[in-house]
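Student: Quick one: sequence and predicted model below, then my questions.
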Amino acid sequence: MELKLELVLLPVTDVDRAKAFYADKCGFHVHVDHRAGENFRVVQMDPPGSACSIAFGVGITDAAPGSIKGLHLVVTDIVAVRDELAAKGLEVSEVRHMKDGWQPGVDPDHTDYNSFADFADPDGNTWVLQEKGYQA
């Protein structure tokens, strides 16, 4: 059996604001922006390099805007990714690691799954950057 996660729905209040945020500040690629009348719109985007997309819009979920917490984006160089996102104007936390409990800064050994940074979209849906596979 094979199960592939390919789409996550995000509840947002303003579709155009969310689209601009994810495209301009996060660098996500827009694949679909489709309307079918006043009560249906879907925008589908994906993070660079990801096989899983996000979708938001009108008439696609009844979840409360901002209710999705802790979606993970796995990166190979958390410092570089964090700096690139911050340079685009994204408010992203400083990198922290948990090798010896939660500490500010980067794990000097870059051990997998120990370094994190996070950010939120305009509605409060939250994302976590997590480092895995760092190679100097």
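Tutor: Sure, I can see it. Everything numeric here is computed off the predicted structure, so don't read it as measured data.
Student: C-alpha from now on. contacts and neighbour counts both.
Tutor: Noted.
Student: Tell me the residue in this structure that is farthest from the middle.
Tutor: Relative to the C-alpha centroid of the chain, counting by Cα atoms, centre = their mean, residue 37 is the outermost residue, at 28.5 Å.
Student: Surely it is within a strand?
Tutor: No - secondary structure assignment (DSSP: H, G, I helix; E, B strand; the rest coil) places residue 37 in coil, not in a strand.
Student: And stretch 125-136, how far out from the chain middle?
Tutor: Distance of stretch 125-136 from the chain centroid (Cα atoms, centre = their mean, to the nearest Å) equals 11 Å.
Student: re earlier: please report the distance of the residue farthest from the centre of the chain from residue 132.
Tutor: Counting by Cα to Cα, to the nearest Å, the gap from residue 37 to residue 132 is 43 Å.
Student: And for residue 74?
Tutor: 6 Å.
Student: putting a second one here so we can go through both:
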Amino acid sequence: MDWKLELVIVPVSDVDRAKKFYTEQLGFTEDVDHRAGDDFRVVQLTPPGSACSITIGTGLTKAEPGTYEGTHLVVNDVEAARAELVERGVEVSEPFHFTAAGKQDGVHPDRSDYGTFLSFQDPDGNGWTVQEVGKAS
């Protein structure tokens, strides 16, 4: 039996502001924007090339906006991804690498898979991590 992760709920305070950020600045595709009264709204958004989507909205979770950290997006070229995010107006970190001792340092010269990252936050402060995988391929 396959168990597929296909949807992650991200808590936000302003659905329209978050939707604009995720679609216009991150380039996510809007799959669904459905309302059922004033107390329920679901907006499903999918990153380019991803089988997993996120949902933002109203009446979906008890989690506080801005409390999510470390949700990963995976790319095959972290420097190209950073350039694209900067061009779209996203405040994003410089690429970084974790050493074997778990300490953060600059980009490793080999940029081995799973070892190079960058990070950014959505307008509510939910923290995202971009991880490089497939560069060596």
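Tutor: The structure has been received and is ready for your questions. On a predicted model such as this, the values are computed, not experimentally measured, just so you know.
Student: residue contacts, the residue farthest from the centre of the first structure?
Tutor: Contacts here follow Cα atoms under 8 Å, 6 or more residues apart in numbering; on that basis residue 37 of the first structure touches nothing.
Student: counterpart of it in the second structure?
Tutor: By TM-score structural alignment, residue 37 of the first structure lines up with residue 37 in the second structure.
Student: mean shift of the longest helix anywhere in the first structure relative to the second structure?
Tutor: Looking across the first structure with DSSP state H, the single longest helix is helix 78-87. Mean deviation of helix 78-87 of the first structure from its aligned counterpart in the second structure after superposition (mean Cα distance after the TM-score superposition for the first structure): 0.5 Å.
Student: Tell me the first helix or strand C-terminal of that helix.
Tutor: Next in sequence after helix 78-87 of the first structure, counting helices and strands by DSSP states H and E, comes strand 96-97.
Student: Remind me what that following strand packs against, helices and strands.
Tutor: Applying 3 or more Cα pairs under 8 Å, 6 or more residues apart in numbering; DSSP states H and E, we find strand 96-97 of the first structure packed against strand 103-104, strand 115-120.
Student: Which of those sits closest to residue 70 of the first structure?
Tutor: Nearest to residue 70 of the first structure, of all these, is strand 115-120, at 8.4 Å by Cα to Cα.
Student: The closest one vs the second structure, mean deviation?
Tutor: Strand 115-120 of the first structure sits 0.4 Å off on average (mean Cα distance after the TM-score superposition for the first structure).
Student: helix or strand right after that strand?
Tutor: strand 126-131.
Student: quick check: that following strand aligns to which part of the second structure?
Tutor: Residue span in the second structure matched to strand 126-131 of the first structure, by TM-score structural alignment: 127-132.
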